[in-house]
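Colleague: pasting the sequence and the predicted coordinates here, then a few questions.
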Amino acid sequence: MSSRLMFPIPLLMAMATAAAAWAQAVPGGGVCGEVVSVVTREGSSTRMAVRPPASGAPVTLLLLPGGHGHIDLDDKGCARQLKGNSLVRSVPLFGASGLGTALVDAPSDWQGEDGLGGYRIAPQHAQDLGRLITTLRARTGGAVWVVGTSRGAISAVNAASRLSGAAAPDGLVLTSALMAGQAGMKKDWVAHSVFDLPLEDIRQPVLVLGHASDTCVRSPPGEMGRIVARTRGPRQQVANMTGGPAQQAPRGLEACEGRTPHGFVGQEAAMVEGIARFVRGAPF
């Protein structure tokens, strides 16, 4: 199922106002939370900034930023790198919608120049994320969905396709998923995409979200249907957002940065509102 979506201005204004109030209540700012460190492998730990979900039917989103994935959390749970990433920017909005968040940093042994690099497709990476999911589920008693954007979508697919039981996520959201790598580069991992993973093993609900104006060569919107053609979720949707602020079309790899249509710039509230609706069982 594919759709192009616009959202009513009053709804988005109300959501933005709620997010501003929520952010003021968070020590250190709107992208901060409790720093939770989990031993994920022998000799390695992973930190995440956790904000609890609203009471009722709690849902927490495990947020996986793109790029090198090393957000360099400070002691207040604030990202010192990748602050322009769409998921990092949208933490206050997710909180205002009632969803909990866990903004994930790179594991302690994958924080070099390349960050996660080729580790995003490794089975061990899925196991790392499974330990985070288990931790969050034990803390909240609710559902945990994995949300990955851009190169972070590779990590999200890795987790959803390889994990089972209590470690498996309850659902999967991919935004501006990296669907086209670049072969022949000096570093092999530059060629990786979500299609390098066993998509057929994903049996959770799946939302694949893109932007019609995304000109990043790594995330062509027209390819999103190929993802849900292989996944086997009981509820699946491809959604394509349109609109946004007028801007000169970015070129080259600049089009893959966060403050472009690739990162839903100026439309963060609409992105979050649609994701929240899908997570709760309705169409985006």
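Modeller: Perfect, I can see it now.

Colleague: drop to CA atoms for contacts and neighbour counts, all remaining ones
Modeller: Noted.

Colleague: quick one, longest helix in the chain?
Modeller: Counting by DSSP state H, the longest helix found in the chain is helix 123-140.

Colleague: what's whichever helix or strand comes after that helix packed up against?
Modeller: Downstream of helix 123-140, the first helix or strand assigned by DSSP states H and E is strand 143-149. Contacts defined by 3 or more Cα pairs under 8 Å, 6 or more residues apart in numbering; DSSP states H and E place strand 143-149 against strand 59-64, helix 123-140, helix 152-162, strand 171-175.

Colleague: please enumerate the helices of this structure.
Modeller: 9-24, 86-89, 91-96, 123-140, 152-162, 224-230, 268-279.

Colleague: what about Asp224, how many neighbours?
Modeller: Actually, residue 224 is Met rather than Asp. Look at Met224: counted by other Cα atoms under 10 Å, it has 24 neighbours.

Colleague: nearest spatial neighbour of the residue nearest to the spatial centre of the chain, skipping sequence neighbours?
Modeller: The structure's the chain has its C-alpha centroid closest to Gly148; by Cα atoms, centre = their mean the separation is 2.7 Å. Spatial nearest neighbour of Gly148, chain neighbours left out: Leu64 (4.6 Å); criterion: Cα to Cα, 6 or more residues apart in numbering.

Colleague: wait, what's in contact with the one you found?
Modeller: Leu87, Leu103, Val104, Val146, Val147, Gly148, Thr149, Gly152, Ala153, Ser155, Ala156 (Cα atoms under 8 Å, 6 or more residues apart in numbering).

Colleague: ok, structure two:
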Amino acid sequence: MTLQRLLVSLLLCVTTLAALAQPTQTVVDIPSRPGVTERLLVVSPPAARGSVLLLAGGHGGLQIQSGGGMKWGDGNFVVRTRRPFADRGLRVAVLDAPSDRQTAPFLAGFRQTPEHVADIRAAIAWLRSQGPGPVWLVATSRGTQSAAHAAIELADAGGPDGLVLTSTILSDSRGRPVPAMALERLRIPVLVVHHDQDGCSHCAPADLPALTGRLSGASRSETMMVSGGESRGDPCEAFAFHGFNGIEAEVVGRIVDWMQLP
């Protein structure tokens, strides 16, 4: 074999190995309630250390398509960081609204219902079935109302191994904010991540003590304040400080480090 052919063969091997090392993306529909399915956008690294179930904010109706695209929410903080989470060795599942909530108002008025808890429980169980390692809920903005409520309701069985709340809803005239929930029931690790300049009226940093003071039962808890980045547009939207615009990689890295995965 000539040197040139040997170099070409080595290059092909390296390219093949690099491709095999890349996370793969699939769309999965799982049964969650009688006659209802949950669609997950799943990003899987070659060897996952654990899993994260990502819960978007807003109305939560991503309307994930069979090819992996979505009609809404691709810019949401936890949705747009799905690949960075996977690059850190985590199996990632982005949760859509269930099949019976695929039109407006999607998850609005639904996030603290037994049905939504059942949907989240089914998604957690599916992730557990995919391989070893813990399953964490990671949510942002209105998704924190879903994640905190589900973690509390599933505290005795079927719940996550850890909870990450980013840009938490701390006050809400339209519903129950996270600090008003029975957070003392949580026994799992809880990480609260907040931008020190979050300008959303529902997420004022000054209101954080109402949340963190309720986590005395958690096996481990911390409030992680971050700064920097760039704020653009509506202060409650994904590309403001509220959505950690410009510092996504740093925030994801600090979250995964805090998880202390094997």
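Modeller: It's in. Everything numeric here is computed off the predicted structure, so don't read it as measured data.

Colleague: from Ile124 of structure 2, how far off is the counterpart of the residue nearest to Gly148 of structure 1 in structure 2?
Modeller: By TM-score structural alignment, Leu64 of structure 1 lines up with Leu55 in structure 2. Separation of Leu55 of structure 2 from Ile124 of structure 2 (Cα to Cα, to the nearest Å): 12 Å.

Colleague: residues contacting the longest helix of structure 1, please?
Modeller: Under Cα under 8 Å, 6+ apart, the answer for helix 123-140 of structure 1 is 38, 40-41, 46, 52-53, 58, 60, 62, 119, 143-144, 155, 158-159, 162-163, 166-169.

Colleague: and what of stretch 276-284 of structure 1?
Modeller: Contacts to stretch 276-284 of structure 1, defined as Cα under 8 Å, 6+ apart, come from residues Phe94, Ser97, Leu99, Trp145, Gly171, Leu207, Gln237, Ala239, Gly274, Ile275.

Colleague: same check, this time on stretch 87-102 of structure 2
Modeller: Residues contacting stretch 87-102 of structure 2 (Cα under 8 Å, 6+ apart): 23, 36-45, 47-56, 60-64, 79, 82, 85-86, 106-107, 119, 123, 127, 253, 256.

Colleague: select only the buried ones of those in ChimeraX?
Modeller: Buried residues among the contacts of stretch 87-102 of structure 2 (16 or more other Cα atoms under 10 Å), as a ChimeraX selection:
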select :23,37,38,39,40,41,42,43,44,45,48,49,50,51,52,53,54,55,56,60,61,62,63,64,79,82,85,86,106,107,119,123,127,256
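
Colleague: if we can go back for a sec, reformat the helices of structure 1 as JSON lines; add distance to Ile202 of structure 1.
Modeller: Formatted as JSON lines, the helices of structure 1 follow (distance: least, Cα to Cα, whole Å):
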{"stretch": "helix 9-24", "distance to Ile202 of structure 1": "32"}
{"stretch": "helix 86-89", "distance to Ile202 of structure 1": "22"}
{"stretch": "helix 91-96", "distance to Ile202 of structure 1": "24"}
{"stretch": "helix 123-140", "distance to Ile202 of structure 1": "13"}
{"stretch": "helix 152-162", "distance to Ile202 of structure 1": "5"}
{"stretch": "helix 224-230", "distance to Ile202 of structure 1": "9"}
{"stretch": "helix 268-279", "distance to Ile202 of structure 1": "16"}
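
Colleague: for Gly243 of structure 1, which of the ones you listed is the nearest?
Modeller: Relative to Gly243 of structure 1, the nearest member of these by Cα to Cα is helix 268-279, separated by 10.8 Å.

Colleague: now the angle from that closest one to helix 9-24?
Modeller: 90 degrees (axes from the mean of the first three to the mean of the last three Cα atoms, to 10 degrees).

Colleague: and for helix 268-279 of structure 1, what span of structure 2 is it aligned with?
Modeller: Mapping helix 268-279 of structure 1 onto structure 2 (TM-score structural alignment) gives residues 248-259.

Colleague: follow-up on the earlier one: any idea how far the alignment partner in structure 2 of the residue nearest to the centre of structure 1 is from Leu7 of structure 2?
Modeller: Using TM-score structural alignment, the partner of Gly148 of structure 1 in structure 2 is Ala139. Using Cα to Cα, Ala139 of structure 2 is found at 47 Å from Leu7 of structure 2.

Colleague: tell me the counterpart of Val194 of structure 1 in structure 2.
Modeller: Matched to structure 2 by TM-score structural alignment, Val194 of structure 1 sits across from Val178.

Colleague: ok, Val157 of structure 1 next?
Modeller: Using TM-score structural alignment, Val157 of structure 1 pairs with Ala148 in structure 2.

Colleague: for its match, what are its contacts?
Modeller: Ala148 of structure 2 is in contact with Leu163, Leu165, Val178, Met181, Leu183, counting by Cα under 8 Å, 6+ apart.

Colleague: try 7 Å
Modeller: Ala148 of structure 2 makes contact with Val178, according to Cα atoms under 7 Å, 6 or more residues apart in numbering.

Colleague: and the one 10 residues further on, by the same measure?
Modeller: Remark: with contacts taken as Cα under 7 Å, 6+ apart, Gly158 of structure 2 is in contact with Arg121.

Colleague: and what of Leu12 of structure 1?
Modeller: Contacts for Leu12 of structure 1 (Cα under 7 Å, 6+ apart) come out as Ala269, Ala270.

Colleague: look up how far Gly95 of structure 1 lies from it.
Modeller: 14 Å.

Colleague: got it, and Pro205 of structure 1?
Modeller: Where Gly95 of structure 1 is concerned, Pro205 of structure 1 sits at a distance of 21 Å (Cα to Cα).
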